[in-house]
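K.L.:
how would this look folded up:
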Amino acid sequence: MSLTLYLNRRAWLSHMEETEKRFPGFIPVIKGNGYGFGNRYLADEVLQAGKEDIAVGTVDEARQLEKTHSFREMIVLTPLLTELNVADLVPGRVYTVGSREQLRHLAASFERLLSDDRRAWTQTGAPFRLNILIKCRSAMKRYGFDLQEAGKVLDWIREVESDRVRIEVKGLSIHFPKTGMDFAAKEREIGNWLEAARKVGLPAGRMYVSHLTPDQFQNLTRQWPEVEFSMRLGTDLWLSDKSFIETKSTVLDVKEVKRGERFGYKQLRSYRNGWLVCVAGGTANGVGLESPASARGLKERLKLTVFWIFHLFNLHLSPFTYKGKRLWFAEPPHMQTSVLFFPSGSPVPEVGEELPVQLRMTTATFDRLVTDPEVEELSGREEQEEKGKALNAIP
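P.N.:
As a prediction, this is how the structure comes out:
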């Protein structure tokens, strides 16, 4: 069985090269499920592309990647509120801090770690240097220091430093919403933070930003040439152009079903004659998982209402398609398999055939990743098979 992600790697790498031209020195974000590709695979690719710095979502993701990959700097985007271990005494990690409480916890965790294991401290021969980024609160209203707190941050840092732990501020970081905020507003927030940082002595030689167009990014570099702006790119880097990827599911089995006949885990009755088609991919792969939708306007609300009515009658539209048409689930997807319903008289796929499937890449897990030249080899093989079928059909 196989739920497969096909990747045109050449075009994908070319896209990364173009991204470097648009956002020089950008920071690739590698987190979660690796945007469907897997964190290790993305780490391999960015190293091959010559990137030395990356950002990860959590400290656990940093630990996992540090076992297999070596980067100059690894930024942890989510504030740390858990305990650390000896493996966290690494020099290249940078922690995001967005409140006094987060700063206290981070420093105290390293203090306890170094106090409990004196060998870890004495081996360094000097106080441990804890690298942090000051997270600036933006219109997102997520974690981050308020602008009015800028003057207190250095005092709070001095409060938590000790003989064992010294804190170095590597720069500022601000995260903007993707929509609903124009560039002028983003520019004002950046300017306000840079001005406040200079007044109170916060290091502001580098600032990490997000959700800007290339022109907007260049505008910032011209307006504040003394600041090194670094663009964080996650979804916009890995998933902005879906033409590089195809996602397909293998047909595992096809069974005829009669109207009124029971089937599946819940032994539901088939409401009409047709076929049950089992395909690779279930809830463990992200099939059937949906994020809450934000309805805007009457049309979107009506659409959601129609789907809600369908659900009342156990009718659930699947992400699988065949010959350009969306297919219905016969029953809720299993862990690694989904069962689709094909009504009698409609074209039915054969066992071993692949069906296109649209998945949310940030929640999808694939059985295999196929890249070119493997993609080209498979495409060529399929083309030869089609030619063979055509020749066999000639009387």
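K.L.:
Please count neighbours and contacts with C-alpha atoms only from this point.
P.N.:
OK.
K.L.:
neighbours around Gly98, how many?
P.N.:
Neighbour count of Gly98, defined by other CA atoms under 10 Å: 22.
K.L.:
show me the contacts for Asp88.
P.N.:
By CA atoms under 8 Å, 6 or more residues apart in numbering, Asp88 lies in contact with Arg63.
K.L.:
run this one through as well so I can compare:
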Amino acid sequence: MALSLYVETARWRAHQQSVLEAFPGLVPVAKGNGYGFGNRRLAEEATMLGAPMLAVGTAYEAAEAVEYFGGDVLVLTPYRIGEDPVPLPRRVIRTVGSVSGVRVLVGCRVVVECMTSMRRHGINEPDVPKLVTALDDVRLEGFALHLPLDRPDGYDPVQECADWVDRLTAAGLPIPAVYVSHLSADEIGRLRGMYPGLAFRPRIGTRLWLGDHDALDCRGTVLDVTPVAKGDRYGYRQLKAPVDGHLVVVAGGTAHGVGLEAPKYMHGVTPRAKNLARAGLATVNRTPSPFTWNGRKAAFAEPPHMQVSILFVPGETAPPTVGEELRATLRHTTTHFDRTVDR
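P.N.:
Okay, the predicted model is just below:
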């Protein structure tokens, strides 16, 4: 009785191969909750893909990844002076976003991140000349460019990458490789055409592991079904049933990530209208759950519990039976499944 992730394994791996073919030099990313699969599983998949390098989010994740991935491990979060020391083997490469950080990591393998229009991490243009001497005491593996997902106002990520390559080249810095995020295959192709012989290595997670939605199926097991009459009280808060119906207890609660949602920035009228509609339903305690029954999203009867969710199925709809599984639309990067089932 679990919240399960079913995987059409052959199809899923075929998709991985197609992404690998479209992005030569690909560096698989396994971080956080492992995109719903767990980082260990993704490390095993990366090994089967023949990837010589795996990217992880933090030094703590790297310390675990080296136990089940035999190649190089790239830490994406930049090193910060004074961070907690984590014992890491020589095959772990640290990303660094400051000149001072480079100077501290004497003898280490490093990738220097450059500040892009993301405005998140990285060295700025005035820092480039300072790198010339700072890099003498480290093993430079390359430079990293993390690009935004959206392309507003005619923004061209290829030009932003080219500007950084030209800037580094003009300073006389070696460029063993350029690690890029959020570029299409065509955009990387343009860069390779502009700079023949320069290695551009795409770091890819979401497209690689979650790009074929139809290969993945999320389901929660129905644990209990209880009939209620209009006005009956139920749950932690002793709410009243709005009409006759059934309370359906399904596997999957806040510990799994069910009911947790990241803030969204909305563009345009339609997304705003949908958000207002959801807010309107919430004000009358009819918040849609991610679980589907009878062709539509079932409403939460009350906020999800830690391990389970309680759904309300109105009396005019026949409820599911105990042991059935309800399909769920879940965000893989924030969901912790009880089990993954390969089919």
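K.L.:
Structural similarity score between the chains, please.
P.N.:
With the length set by TM-score structural alignment, normalised by the length of structure 2, the two chains reach a TM-score of 0.95; 341 aligned residues with a CA RMSD of 1.7 Å.
K.L.:
Aligned to Met140 of structure 1, what sits in structure 2?
P.N.:
In structure 2, Met140 of structure 1 lines up with Met118, judged by TM-score structural alignment.
K.L.:
what's around the spatially closest residue to its match that is not a sequence neighbour, how many residues?
P.N.:
Distances taken as CA to CA, 6 or more residues apart in numbering put Pro148 closest to Met118 of structure 2, at 5.6 Å, once the chain neighbours are dropped. A count of nearby residues for Pro148 of structure 2, using other CA under 10 Å, gives 16.
K.L.:
hang on, Pro148 of structure 2 packs against Arg120?
P.N.:
No: the pair Pro148 of structure 2 / Arg120 is not scored as a contact, 10.3 Å apart, by CA atoms under 8 Å.
K.L.:
any idea whether the residue nearest in space to the middle of structure 2 is helix, strand or coil?
P.N.:
Residue closest to the average C-alpha location in structure 2 (CA atoms, centre = their mean): Thr333, at 4.5 Å. Here Thr333 of structure 2 is helix, with the state taken from DSSP: H, G, I helix; E, B strand; the rest coil.
K.L.:
Please tell me how far it sits from Thr283 of structure 2.
P.N.:
Per CA to CA, to the nearest Å, Thr333 of structure 2 is found 28 Å from Thr283 of structure 2.
K.L.:
Check Leu330 of structure 2 too.
P.N.:
Distance of Leu330 of structure 2 to Thr283 of structure 2, given as CA to CA: 23 Å.
K.L.:
buried ones in the one helix or strand Gln384 of structure 1 maps to?
P.N.:
In this structure, Gln384 of structure 1 is located in helix 374-392 according to DSSP states H and E. By neighbour count on 16 or more other CA atoms under 10 Å, the buried set for helix 374-392 of structure 1 is Val375.
K.L.:
I figured Val66 of structure 2 hits Tyr60, correct?
P.N.:
No: in this structure, Val66 of structure 2 is not within contact of Tyr60 by CA under 8 Å, at 10.5 Å.
K.L.:
In a strand, the match of Met140 of structure 1, correct?
P.N.:
No: counting by three-state DSSP, Met118 of structure 2 is not part of a strand but coil.
K.L.:
give the contact list for the aligned residue in structure 2 for Glu350 of structure 1.
P.N.:
Aligning on TM-score structural alignment places Glu350 of structure 1 opposite Thr321 in structure 2. Neighbouring residues of Thr321 of structure 2 by CA under 8 Å, 6+ apart: Val222, Asp224, Val225.
K.L.:
I'd like the residues you listed as a markdown table, with neighbour count, distance to Ala301 of structure 2 and secondary structure appended.
P.N.:
Formatted as a markdown table, the contacts of Thr321 of structure 2 follow (neighbours: other CA atoms under 10 Å; distance: CA to CA, whole Å; DSSP: H, G, I helix; E, B strand; the rest coil):
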| residue | neighbour count | distance to Ala301 of structure 2 | secondary structure |
| --- | --- | --- | --- |
| Val222 | 24 | 14 | strand |
| Asp224 | 16 | 14 | strand |
| Val225 | 19 | 12 | strand |
